[in-house]
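**Q** Mind folding the following:
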Amino acid sequence: MKAILYVGHGSRVEAGNEELRAFISKAKQQFPAVSIQETGFIELTSPTILEAITNCVRQGATEIAVVPVLLLTAQHAKEDIPEEIEKAKEHFPHVRFAYGRPFGIEETIVDLVKQRAEEAGLKQVDGRPTFEEREPTTLVIVGRGSSDPEQTSDLFKIARLVWESTPITDVEVCFIAATHPTVDEGLQKAARLASDTIYVIPYLLFTGVLMQGLEKQLAELNKVSDKKTFILGDYLGFDDQLIQVLTNRTNEVLVKLG
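**A** Predicted structure coming up:
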């Protein structure tokens, strides 16, 4: 019997975990033929990945499609989740596992970043703006951060794609942890550019302490800045537009199981 296990990051802020659970509830509806569908977390909350796998097996699962609900490929996707799957194989040698991939670089996500900037006040345009249509505005995309170069390079690619479809002159990328440029470095660089308006979009799936830290940091910057205005947009969140991306990733794993 097949099962689907969705694996999220986990947050110290319970509201973030509830956002994931609500998002997964919608995703489950895309697979009515799969009666066993569970959710696990990498860290900070429960059930753990192994606990969630155990829940699947107790319900009769003999094949489990493990789907990471993560934006980008990094250590969690490459090492942490696979290590937990290997542990599960030792506990349940009769169970087959197939493992999927994070959301990655998707047109839907590029459009969602653009949408978050527009919701914060950025001018809307149809299609790709010409250079003359671009306004003196900077967009800063803030990622969680990783020591994995694949993750950081993917976010830079996404930033470039966002630039192509938005009427801004500059786009910068920075990271909350684990690598450079840091948030401080990214915001300082943005402040040195000609643009007086700087939109900051957190490339995060859920609310939590990281989002709270950004809100405080930008509030302080606006207090001391006479000429520059920093505008914090909303995080990506578990937007309904991402349901199709997750559905595609889940189908990829189910195909592996046959």
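
**Q** CA only for contacts and neighbour counts going forward, please
**A** Will do.

**Q** all strands for this structure, in order.
**A** According to DSSP state E, the chain carries its strands in the segments 2-8, 36-41, 63-68, 96-99, 135-143, 168-175, 197-202, 229-232.

**Q** Another sequence for comparison is provided below:
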Amino acid sequence: MLDSEAVVLAGHGSRREKSNEQVRTLAANLEGRLGLPVDAGFIELADPSISEAIGSLAPSATDVTVIPLSLFAASHVKADVPLVVNEARSEHDVSVHNGRHLGVHPAIVELLDDRAAAVEASLGVDREDDDVVVVVCARGSSDPDSNADVHKLARLLYEGRGFAGVEASFIGVTEPLLDETLHTVAKRRPDAVVVLPYMLGDGVLTERVREGAAEFDADYPYVDAGCGEPLGTDDRLLEVLADRFEEARAGDVSMSCDTCKYKVEMDGFEDDSGGARAMLRAMTHRAAHADRSEIDDEPHVHDAPEKHVAVCTNRTCAGDGAATVLERLRQAVRECDVDARITRSSCLGQCGDGPNVAVYPDGVWYGEVSPDDADRIATSLGTDRIVSELVSQTL
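**A** Sure thing, here's the model as predicted:
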């Protein structure tokens, strides 16, 4: 293993500094385990950003591996982090590798089993002698692939461990919600119900899970109920992260592409399929959180501009004058006073027809754009019209 390797542990970022410190603690512990420099970087709401973390490591490294500290693969893992990684590859003279999220791993199943055992002990019950049902409660996502992994995790926790049942639930976004699941479980009249918050930090959502468990305990006096602790900084997470690092360095990062809503058109998610949509969504999301100067005071809102314009500045488009198009568009938007953000993008997959410009959320792509076209495109952004003769495709 090269001494010049380094790792960025990519956390989500939070207004609660305690949650950010947890990411930094895991990064420091992972550094000790791997014997390599490991820095924390954040997707939003905290500093440094992932890009800044890569930049600080790049001068002294030949390879930087980015590992998302995410439990499941939703949009941050599938779109936001890869976007930063691709940009870093063009900005730094270093090989940047994109690792896999934590996902479903035997060490995490064991960790959840221990969390359940701790609650059993506090309630004075034992799964060997009593009917104990576990309810795993995750955050919930708009990504069906991510939600499906919660159910898979619950099933793995059930197999061979003596529980009367293990159910998956969510605190929001999707169903079944925690309270619905608990009320359904109560109909079985188990001796005890163990609620496990499947979350890394002890934040707002974890507290909501605790409150839900407490309300259930009060509503059903014939069932003992208790809530476990989040995953925290348990050493078993380091085992998973070390595996993810080795996978990335071996080029063996496997994702569930067959059930990814960005790659496969799925019922109810037809508007999400297509890599370009995922990339543009990631760019818009990042732009909404670009100002990190007031992260302690600002709520986590997505105050994105009305229009987001991505200008491909990858190799072919760059040779066709994309940098000039980018600057002319920025100037034209300022002069027109249009609520739009103009950013660089990596390859849009239309090489040879550039410079390419994509407008989101309109889904309009322009090809062979010249600097002289900037004023017309900027004007169209404020009128919801398109420059038809430049359109190469629509999404």
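
**Q** With mean neighbour count and distance to Q188 of structure 1 added, can I get the strands of structure 1 in a markdown table?
**A** Below are the strands of structure 1 laid out as a markdown table (neighbours: other CA atoms under 10 Å; distance: least, CA to CA, whole Å):
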| stretch | mean neighbour count | distance to Q188 of structure 1 |
| --- | --- | --- |
| strand 2-8 | 24 | 32 |
| strand 36-41 | 23 | 35 |
| strand 63-68 | 25 | 34 |
| strand 96-99 | 18 | 40 |
| strand 135-143 | 22 | 11 |
| strand 168-175 | 22 | 11 |
| strand 197-202 | 24 | 11 |
| strand 229-232 | 20 | 11 |
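
**Q** closest one to D239 of structure 1 among the ones you listed?
**A** Closest of the strands of structure 1 to D239 of structure 1 is strand 197-202, at 13.9 Å (criterion: CA to CA).

**Q** Tell me where structure 2 has helices.
**A** When assigned using DSSP state H, the helices of structure 2 occupy the ranges 17-34, 50-57, 75, 81-91, 106-123, 144-158, 178-186, 204-219, 235-249, 275-288, 315-319, 322-336, 374-383.

**Q** which one of those lies closest to P68 of structure 2?
**A** Put simply, out of those the one that sits nearest P68 of structure 2 is helix 81-91, at 7.5 Å, with distance taken as CA to CA.

**Q** roughly how far is the closest one from the heart of the chain?
**A** The gap between the average C-alpha position of helix 81-91 of structure 2 and the chain average comes to 15 Å, counting by CA atoms, centre = their mean, to the nearest Å.

**Q** follow-up on the earlier one: which one of the strands of structure 1 lies nearest to N248 of structure 1?
**A** N248 of structure 1 lies closest, by CA to CA, to one member of these: strand 63-68, at 10.5 Å.

**Q** re the thing from before, would you format the strands of structure 1 as JSON lines with distance to K189 of structure 1 included?
**A** Listed next are these as JSON lines, based on distance: least, CA to CA, whole Å:
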{"stretch": "strand 2-8", "distance to K189 of structure 1": "32"}
{"stretch": "strand 36-41", "distance to K189 of structure 1": "35"}
{"stretch": "strand 63-68", "distance to K189 of structure 1": "33"}
{"stretch": "strand 96-99", "distance to K189 of structure 1": "39"}
{"stretch": "strand 135-143", "distance to K189 of structure 1": "10"}
{"stretch": "strand 168-175", "distance to K189 of structure 1": "8"}
{"stretch": "strand 197-202", "distance to K189 of structure 1": "11"}
{"stretch": "strand 229-232", "distance to K189 of structure 1": "13"}
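
**Q** Format the helices of structure 2 as TSV; extra columns: mean neighbour count and distance to N98 of structure 2.
**A** Supplementary listing: the helices of structure 2 in TSV, determined by neighbours: other CA under 10 Å; distance: least, CA to CA, whole Å:
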stretch	mean neighbour count	distance to N98 of structure 2
helix 17-34	18	16
helix 50-57	20	12
helix 75	20	15
helix 81-91	18	7
helix 106-123	18	21
helix 144-158	19	18
helix 178-186	17	33
helix 204-219	17	28
helix 235-249	19	6
helix 275-288	20	15
helix 315-319	17	21
helix 322-336	19	26
helix 374-383	18	34
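
**Q** Which one of those helices lies nearest to V194 of structure 2?
**A** For V194 of structure 2, the closest of the helices of structure 2 is helix 106-123, at 6.4 Å, according to CA to CA.

**Q** Contacts for that closest one next, please.
**A** With CA atoms under 8 Å, 6 or more residues apart in numbering as the test, helix 106-123 of structure 2 has contacts from 126-127, 134, 153, 156-157, 192, 194-196, 224-229, 231, 236-237, 239-240.

**Q** ok so, going back, adding distance to A10 of structure 2, write the helices of structure 2 out as a markdown table.
**A** What follows is the helices of structure 2, written out as a markdown table (distance: least, CA to CA, whole Å):
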| stretch | distance to A10 of structure 2 |
| --- | --- |
| helix 17-34 | 8 |
| helix 50-57 | 6 |
| helix 75 | 14 |
| helix 81-91 | 8 |
| helix 106-123 | 19 |
| helix 144-158 | 18 |
| helix 178-186 | 28 |
| helix 204-219 | 20 |
| helix 235-249 | 11 |
| helix 275-288 | 14 |
| helix 315-319 | 27 |
| helix 322-336 | 29 |
| helix 374-383 | 34 |
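
**Q** Quick check: which of those is nearest to G165 of structure 2?
**A** Distances from G165 of structure 2 to each of these were compared using CA to CA; the shortest belongs to helix 144-158, at 6.4 Å.

**Q** so the closest one aligns onto which residues of structure 1?
**A** Helix 144-158 of structure 2 corresponds to residues 149-163 of structure 1 when matched by TM-score structural alignment.

**Q** And for stretch 312-321 of structure 2?
**A** The alignment places stretch 312-321 of structure 2 over no residues of structure 1 (TM-score structural alignment).
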